[in-house]
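Undergrad: I would like to see how this sequence folds:
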Amino acid sequence: MAVSLLAHVVISDLCLGKPALRSLPISATIADALAALRNSEDNFISIWDCADHHAAHSVSVNVGGDHRSCTCKCVGKVCMVDVICYLCKDDSLLSPCTALKAPVSAILPKIPGLVMHLEPSSSLLEAIDLILEGTQNLVVPIQTRISNYSRRKQLQKPSTTGFATTIHNGFEYCWLTQEDIIRFLLSSIGLFSPIPALSIDTLGIINTDILAIDYHSPASSAVKSISRSLAEQTSVAVVDSEGTLIGEISPFTLACCDETVAAAITTLSSGDLMAYIDCGGPPEDLVRLVKARLKEKNLDGMLEAYIQSAYSSSTSSSSDDESSLSPPRSGKYSRSMSYSARMVRRAEAIVCHPKSSLVAVMIQAIAHRVNYVWVIEDDCSLVGIVTFCEMLKVFREHLGSMG
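TA: Prediction:
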């Protein structure tokens, strides 16, 4: 029954109400991307290549029966975490202002297939298959009420902010994520009975290959793990010497911060970094510690950028006293506010138990806007992680067995 009902679902059904993508051209700089991220409500900015493509590389879409070959293609996405990890590199630390002048392609993930174009008439099963093959975002043309005249005006209007128009190939686009598909499946969860009631342990979807770092280790040693967790849409667990989960360094939280977190990663321990990026902004004692250690490391360029950011966010900008400057903070901490609910003793992460049901874990992840949930025992020892991708495998196998 599930197959017969879901077989008629097409991707355009999931695009209803989705906002149009904000975008930048591939020719933009990292500074352009940084400005776009600061001024966007989304955590990601899509990157487009609108050069003439050969026919073999063009993107074909069918919208409203109008089949056409695209000359613009979304080639990737960037977020604040990409910028932060880039600024943590040795050369960038010495001269962050110079580093930001590099092309945005320098921070585009090098993993092929993370972003894929898909026709609106494609089936839900096609979308799930692409995600299981490694795709994170499906780029889909959407119908809008914008008139042809308005489209031409937007296409002709020059950009003064570094943003590219949201119109490409005559259409606006949105993208679908793992979360969008999980939300849709949750709305039809009754079709999959009794699977949703089974425990994640019984289903065998607890992944023990996790990224973790010791609480007292330098946060800088976690940069590669942070980049990997972003690519895998997971997180970096912070544990003690006995393997107890203390918290996490989450790309979902870092994406809500600003670029000055690179200075904190360079100078603080993993435990201190957790406190620094926690919702509400960094404590003033950690801000002073970051400044002092930047001086010790002779990272004058990073220190200057860090102080300038603090100054610009200060409400008492007339004061020249460095100690009166308020801590750097992002205006987008609202997304990370979900982490203010402490789910377990001594852990600042979203967690579940091996015997938790699949549907309960789905609801947990969706409620906290993350793509994963940590799995712990009663003593808070870390067992593994459950991801949206593992959940989708369960539903896909079920649909395949019924087909």
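
Undergrad: C-alpha only now, for contacts and for neighbours.
TA: Noted.

Undergrad: Regarding the chain, what is its longest helix?
TA: Ordering each helix of the chain by length in residues (DSSP state H) puts helix 388-402 first.

Undergrad: Let's verify the spatially closest residue to residue 348 that is not a sequence neighbour: helix, strand, or coil?
TA: Using Cα to Cα, 6 or more residues apart in numbering and skipping residues adjacent in sequence, the residue nearest residue 348 is residue 247, 4.5 Å away. Classification of residue 247 by DSSP: H, G, I helix; E, B strand; the rest coil places it in strand.

Undergrad: pretty sure residue 247 is in contact with residue 239, am I right?
TA: Yes: counting by Cα atoms under 8 Å, residue 239 is a contact partner of residue 247 at 7.1 Å.

Undergrad: who touches the closest residue to residue 313 other than its chain neighbours in this structure?
TA: Computed as Cα to Cα, 6+ apart, the closest residue to residue 313 that is not its neighbour in sequence is residue 328, at 6.3 Å. Residue 328 is in contact with 258, 260, 281, 282, 306, 309, 310, 313, counting by Cα atoms under 8 Å, 6 or more residues apart in numbering.

Undergrad: With residue 89 as the reference, measure out to residue 259.
TA: The gap separating residue 259 from residue 89 is 13 Å, by Cα to Cα, to the nearest Å.

Undergrad: and the spatially most central residue of the chain, what helix or strand is that in?
TA: Central residue of the chain (Cα atoms, centre = their mean): residue 252, 5.6 Å from the mean position. Residue 252 belongs to helix 251-254 when elements are defined using DSSP states H and E.

Undergrad: now swap in residue 41 and tell me
TA: With DSSP H and E as the test, residue 41 turns up in no helix or strand.

Undergrad: the more surrounded of residue 259 and residue 89?
TA: The neighbour count for residue 259 versus residue 89, taken as other Cα atoms under 10 Å, is higher for residue 259 (27 against 16).

Undergrad: Give me the packing partners of the longest helix of the chain, helices and strands only.
TA: helix 2-6, helix 124-132, helix 178-187 (3 or more Cα pairs under 8 Å, 6 or more residues apart in numbering; DSSP states H and E).

Undergrad: which parts of the following helix or strand past the second one are buried?
TA: Stepping forward along the backbone from helix 124-132, the first helix or strand reached (DSSP H and E) is strand 137-142. Within strand 137-142, the residues that qualify as buried are 137, 138, 139, 140, 141, 142, counting by 16 or more other Cα atoms under 10 Å.

Undergrad: Please provide the structure for the following sequence as well, for comparison with the first:
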Amino acid sequence: MASVFLYHVVGDLTVGKPELEEFYETETIGSAIRAIRESTGCGITVWKRKTHMEMAENNDTRQQRFVGILTSLDVVSFLAKPQCLEDQDKAMKTLVSDVVVPDNALLKIVDPGIRLIDALEMMKQGVRRLLVLKSTVWKGMSKRFSILYNGKWLKNVDNSSNLSINVSAPSSAASSASSSSSSTPPFMRNKFCCLSREDIIRFLIGCLGALAPLPLSSISSLGAINHNYSSIDASLPAAEATQKNPGDPSAFAIMESTPDGRHRILGEISVSKLWKCDYIAAAWALANLSAGQFIMGIEDNVSSRWLTDCNNNSLDNGVESTRPRKISSMSSGYSPVSPTFGVGRGTYRGRSAPLTCKTTSSLAAVMAQMLSHRATHVWVTEGEDDDDVLVGVVGYADILAAVTSKAPSLSALTPRSIIELRLENHH
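TA: Coordinates of the predicted model:
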């Protein structure tokens, strides 16, 4: 298992990644909606503009310009405010800086040569995005320069016949890397790409063989189930989601109580569910419907029929229309139903059903579920299929913690043990 973390660096994950296009806090909410829909995740990084466009920017200055991450749930919650529903034109023209929650710690600028294990540790501590220098020199570099000790490159020459390693000159290798960086053409220096936790997990799922037997272990045995999830009773107003901080993952389980006092999950309000929806219609529903009613409408809201209507009627030049329009339950795609939710789990079957797994599900299966559905989490249930009694949730952070829990501390590896690991890997 250690070899996966030892022989790979963050630069390996940047190959093929698009260059970051900064989204500024001075943009409007209407522009943010389009950017979130077109993003590869459920949120976008928000930046302050450069004060001096002509001057070169170091990492510290760039880090200071990062504001936070704006998600689909943030936008819908904002648009659900009474004043926004009354004046949609004004709401859509609101600056992103008035909505995004500032949190500079959610992004970290890193060198492409840092170890994968170090990147995982950062994300376990709460980092959501890694900003990595994008350069053409990072094409399979870890196969040529993969020996690391205490976070530094070790000079080595690797060919089919021998393995010569100078373990006494990490500073020499570092200066060599610095020299290589300084020789990079100026136009390459400021090109960055952004790696998310999904990117890390997508990479790891391609290395499942090297991680054995961990991927086949149950999420329960690995301690990957997070029991501190956020929830809302189905009979309560959906607006409860705007008054609470869901934490990580950014999702609320919509539940109903069973006769024996347990909680059955019916659906969810989350960044992934709201990602591609009609934000204005979802905001109206969030403000006016119960949580149970909301989740039955949200899936119809993202259907092809609804998206076609959304594209024809609510988009101007690719941005959510700022023209005021009257939103009702009929026009929003949400159909009010009885507030009584004792009709059983079957009412919520189909497209509105949440993504779930069992406590006995393997880590590999849960990872595959999340990636195939582009979800930030999977709810964990127990009991029969029709019960769906909620016991917890597995999110990105939980998977990263589980993957690294059995890995040895690579920072404590000696040069000899590193060589032995590499020789073992060659055999």
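
Undergrad: Now check the residue nearest to residue 348 of structure 1 against structure 2: what is it aligned to?
TA: Applying TM-score structural alignment, one finds that residue 247 of structure 1 aligns to residue 267 in structure 2.

Undergrad: Its match against residue 293, yeah?
TA: No: at 10.2 Å, residue 267 of structure 2 does not count as touching residue 293 under the criterion of Cα under 8 Å.

Undergrad: more crowded one of these two?
TA: Higher neighbour count among residue 267 of structure 2 and residue 293: residue 267, with 27 against 24, using other Cα under 10 Å.

Undergrad: Name the nearest residue to residue 280 of structure 2, ignoring sequence neighbours.
TA: Per Cα to Cα, 6+ apart, closest to residue 280 of structure 2 is residue 79, 6.8 Å.

Undergrad: What does that neighbour correspond to in structure 1?
TA: That one, residue 79 of structure 2, aligns with residue 87 by TM-score structural alignment.

Undergrad: Could you check how far its match is from residue 273 of structure 1?
TA: Distance from residue 87 of structure 1 to residue 273 of structure 1, by Cα to Cα: 16 Å.

Undergrad: ok, now residue 382 of structure 1?
TA: 20 Å.

Undergrad: rewinding a little: now the residue nearest to residue 313 of structure 1, what's its secondary structure?
TA: Under three-state DSSP, residue 328 of structure 1 falls in the coil class.

Undergrad: before we move on, the earlier item: I'd like to check the angle between the longest helix of structure 1 and helix 124-132, please.
TA: Relative orientation of helix 388-402 of structure 1 versus helix 124-132 (axes from the mean of the first three to the mean of the last three Cα atoms, to 10 degrees): 140 degrees.

Undergrad: Pull out the buried positions in helix 388-402 of structure 1.
TA: For helix 388-402 of structure 1, a neighbour-count test (16+ other Cα under 10 Å) marks 388, 389, 390, 391, 392, 393, 394, 395, 396, 399 as buried.

Undergrad: And for the aligned partner of residue 283 of structure 2 in structure 1, the neighbour number?
TA: Using TM-score structural alignment, the partner of residue 283 of structure 2 in structure 1 is residue 262. Close neighbours of residue 262 of structure 1, defined as other Cα under 10 Å, add up to 23.

Undergrad: Can you name the helix or strand that residue 262 of structure 1 falls in?
TA: Counting by DSSP H and E, residue 262 of structure 1 is part of helix 261-267.

Undergrad: swap in residue 69 of structure 2?
TA: strand 66-71.

Undergrad: Next, the mean deviation of that strand compared to structure 1.
TA: After superposition onto structure 1, strand 66-71 of structure 2 sits on average 2.9 Å from its aligned residues (mean Cα distance after the TM-score superposition for structure 1).

Undergrad: what sits up against the helix or strand just after that strand?
TA: Toward the C-terminus, strand 66-71 of structure 2 is succeeded by helix 72-79 as the next helix or strand (DSSP H and E). Helix 72-79 of structure 2 is contacted by residues 29, 33, 36, 42-43, 84-85, 88, 91, 99-100, 241-242, 270-272, 274-275, 279-280, 282-284, 286 when judged by Cα under 8 Å, 6+ apart.

Undergrad: circling back to that earlier point, got the contact list for the match of residue 283 of structure 2?
TA: Residues in contact with residue 262 of structure 1 (Cα under 8 Å, 6+ apart) are 84, 85, 87, 88.

Undergrad: if we go to 10 Å?
TA: Residues in contact with residue 262 of structure 1, defined by Cα atoms under 10 Å, 6 or more residues apart in numbering, are 81, 83-89, 92-93, 220, 223, 302, 306.

Undergrad: Let me know the distance separating it from residue 35 of structure 1.
TA: Separation of residue 262 of structure 1 from residue 35 of structure 1 (Cα to Cα) stands at 16 Å.

Undergrad: try residue 363 of structure 1
TA: Taking Cα to Cα, one finds residue 363 of structure 1 at 34 Å from residue 35 of structure 1.

Undergrad: And for the counterpart of residue 372 of structure 1 in structure 2, the neighbour number?
TA: Structural alignment (TM-score structural alignment) places residue 372 of structure 1 against residue 377 in structure 2. Applying other Cα under 10 Å, we find 27 residues neighbouring residue 377 of structure 2.

Undergrad: about what we covered before: so who does the residue nearest to residue 348 of structure 1 touch?
TA: 215, 236-240, 270-271, 274-275, 342, 344, 346-350, 374.
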